[in-house]
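Trainee: Pasting the sequence and the predicted model now:
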Amino acid sequence: MGVFERYYASQSELNEAGAEVWESYKRQVLGLLAAKMVKKSVIAAGLEQGLRELREFPPGAKQVGPAAVALERAIELEYPEFLREDEERLSKALKRGSIRTEREYYLVRHAIDREEGSPSDRLAALYKLADNFDAR
């Protein structure tokens, strides 16, 4: 949650609507946690996926450069192991040649989205992993 806090605080002038959505989401999450309606691990997995998606700025988005820099800085300060752990998980799935969990599947899909448009052997391997998982 610290990454989102830091990021939206730094982007308040550029993305007021995003900051409002974050504040609303944060209140909901804290309420669910306080009521013990959701496990922390479920919230953490959702936040990590949200962070991956936030790193994919839409084409033509205003202020992509400063926003991307602010996001990467927030990750560096609040959750530096995030990118390293994602890459390790992805490498293990590629080496193993299969996806074991839904979480790995979303990680692979995210990597495909980030690497699409730059054909490579790695991208082909990622597609194969996702296709095999989808076929199950």
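Mentor: Sure thing, it's come through.
Trainee: use CA for all of it now, contacts and neighbours both
Mentor: Noted.
Trainee: got the contact list for residue 43?
Mentor: Residue 43 sits next to residue 29 when contact means C-alpha atoms under 8 Å, 6 or more residues apart in numbering.
Trainee: take a look at this one as well, against the first:
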Amino acid sequence: MKNVMIVDDAAFMRMTIKRILENDNYKVIAEAENGYKAIELFKELRPDIISLDITMPEMDGIETLRRIKEIDAKAKVIMITAMGQDKLVREAVKLGATSFLVKPFNESQLIQTFKQVASRI
């Protein structure tokens, strides 16, 4: 069972991702509503996989990804992005994002993406 941290400023999105993942035998060990909290929790818990929203207040997903990769270059991070954020996606790839998921996504897309990333651990 892989440990997951979900980072999204929208509580509804965190709850949705958590429900889907827990139904597929992932363990959600942490949730964060912003990048600052995500970095603190990452240092403490070292989840196997992180789902990270690109667009968040206070600290966006790109800066959060940058800081997580400084802590652990091997961290597995799935970026969650909205349509039309191609420039941000390219930036995240340069920084070492493991995979991407474009909103709106369905349950099977989420599970497939997590399984692909989990297979690399």
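Mentor: Okay, I see it. In this text the structure is predicted, and so the values were computed from the model without any measurement.
Trainee: After superposition, what is the TM-score?
Mentor: Once the chains are overlaid, their TM-score stands at 0.28 when taken by TM-score structural alignment, normalised by the length of structure 2; 58 aligned residues with a C-alpha RMSD of 4.3 Å.
Trainee: Does residue 30 of structure 2 touch residue 6 like I think?
Mentor: Yes: judged on C-alpha atoms under 8 Å, residue 30 of structure 2 makes contact with residue 6 at a distance of 6.5 Å.
Trainee: who's more crowded, those two?
Mentor: residue 6 (24 against 19; other C-alpha atoms under 10 Å).
Trainee: So which elements touch the host helix or strand of that one?
Mentor: Element membership of residue 6 of structure 2 [criterion: DSSP states H and E] is strand 3-7. Packing partners of strand 3-7 of structure 2 (3 or more C-alpha pairs under 8 Å, 6 or more residues apart in numbering; DSSP states H and E): helix 11-23, strand 27-32, helix 35-45, strand 49-53.
Trainee: Recalculate using a threshold of 7 Å.
Mentor: strand 27-32, strand 49-53 (3 or more C-alpha pairs under 7 Å, 6 or more residues apart in numbering; DSSP states H and E).
Trainee: hey, which of these is tucked in deepest?
Mentor: strand 49-53 (a mean of 26; mean count of other C-alpha atoms under 10 Å).
Trainee: What's the first helix or strand after it?
Mentor: Using DSSP H and E, the helix or strand that follows strand 49-53 of structure 2 towards the C-terminus is helix 61-71.
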